[in-house]
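Undergrad: Provided below for reference: sequence and predicted model.
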Amino acid sequence: MAFVIHMPLTNTKAATRYAAELPMRETSPGHYEGYYTATSNVRATGATVEVRAQDDYGNTASEIAKGKLNIN
C-alpha cells in the first residue's frame, strides 16, 4: 500500500521527482497508516490524496480520497 499527495512533496527541485509516492503500513487488519511531514515552506490549497494498492498477484487499484488537503 502507498499514498500520493498531488503536490510537491519535498523542498528541493532535484528531489521532487523522486518523492512521488509514500509508503503505508497495515497497523491492524484492513487499517493502513501513512505519514508525510511538510517542509517549513510548503503551502497547499486543495491538494488531493490518492491511495494505491497492489495485491500479491500484481493487480493494482487506486482511488482519490474524499476531501482536500490544505497546508498553510
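TA: All right, it came through fine.

Undergrad: CA only for contacts and neighbour counts going forward, please
TA: Fine.

Undergrad: show me which positions of the one helix or strand E50 maps to end up buried.
TA: Using DSSP states H and E, E50 maps to strand 49-54. Residues of strand 49-54 classed as buried under the neighbour-count rule (16 or more other C-alpha atoms under 10 Å) are 49, 51-52.

Undergrad: of all those, which comes closest to L69?
TA: V49 (7.4 Å; C-alpha to C-alpha).

Undergrad: what's the closest non-adjacent residue to that closest one?
TA: What sits nearest to V49 in space, not counting adjacent residues and going by C-alpha to C-alpha, 6 or more residues apart in numbering, is I5, at 4.6 Å.

Undergrad: now render the buried residues of strand 49-54 as a markdown table, adding distance to A14.
TA: As requested, the buried residues of strand 49-54 are arranged in a markdown table below (distance: C-alpha to C-alpha, whole Å):
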| residue | distance to A14 |
| --- | --- |
| V49 | 22 |
| V51 | 24 |
| R52 | 24 |
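
Undergrad: next up, a structure to set beside the first:
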Amino acid sequence: MYQVMDNYATHKTPKIKSWLARRPHWHVHFTPTSASWINQVERWFAELARKELQRGVQRSAAEL
C-alpha cells in the first residue's frame, strides 16, 4: 500500500511510526513542506473559496 500524505505533524507521531513499523507493506511518502498545491484536497478547498466564498453571499450554513 502506497500512501501520500502532507507533512502535518500528526502523521509523524511515535504512535503512527510504531503502527507503520509493524506493517512493512505500507509505504508512506510525504509531500514537500509548503507544497499545499500538490494536495488535491487543498486545491479543491482553494477553488471552492475562490469561486463561492469570496464572491457569494450566504446567510446560513444551508445556503453555503
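TA: All right, it came through fine. The structure displayed is predicted, hence computed values, not measured ones.

Undergrad: work out the TM-score between the chains.
TA: Here the TM-score of the superposed chains, computed with TM-score structural alignment, normalised by the length of the second structure as the reference length, equals 0.20; 32 aligned residues with a C-alpha RMSD of 4.7 Å.

Undergrad: on that earlier part again, now the residue nearest to V49 of the first structure: how far from H31 of the first structure?
TA: Spatial separation of I5 of the first structure from H31 of the first structure under the definition C-alpha to C-alpha, to the nearest Å is 19 Å.

Undergrad: out of these two, name the residue with the larger neighbour count.
TA: Neighbours were tallied for I5 of the first structure and for H31 using other C-alpha atoms under 10 Å; the higher tally belongs to I5 (18 against 9).

Undergrad: isn't that one up against R52?
TA: No - under the criterion of C-alpha atoms under 8 Å, I5 of the first structure makes no contact with R52, lying 11.2 Å away.

Undergrad: how close does H31 of the first structure sit to F3 of the first structure?
TA: 13 Å.

Undergrad: repeat for I71 of the first structure
TA: Distance from I71 of the first structure to F3 of the first structure, by C-alpha to C-alpha: 17 Å.

Undergrad: and those two? Which one has more around it.
TA: When neighbours are counted by other C-alpha under 10 Å, I71 of the first structure and F3 differ, and F3 comes out ahead with 23 against 11.

Undergrad: outside of the helix or strand following the strand holding E50 of the first structure itself, list whatever touches it.
TA: Beyond strand 49-54 of the first structure in the direction of the C-terminus, DSSP H and E gives the next helix or strand as strand 60-64. Applying C-alpha atoms under 8 Å, 6 or more residues apart in numbering, the external contacts of strand 60-64 of the first structure come out as 48-54.

Undergrad: so strand 60-64 of the first structure versus strand 49-54, what angle?
TA: 170 degrees (axes from the mean of the first three to the mean of the last three C-alpha atoms, to 10 degrees).
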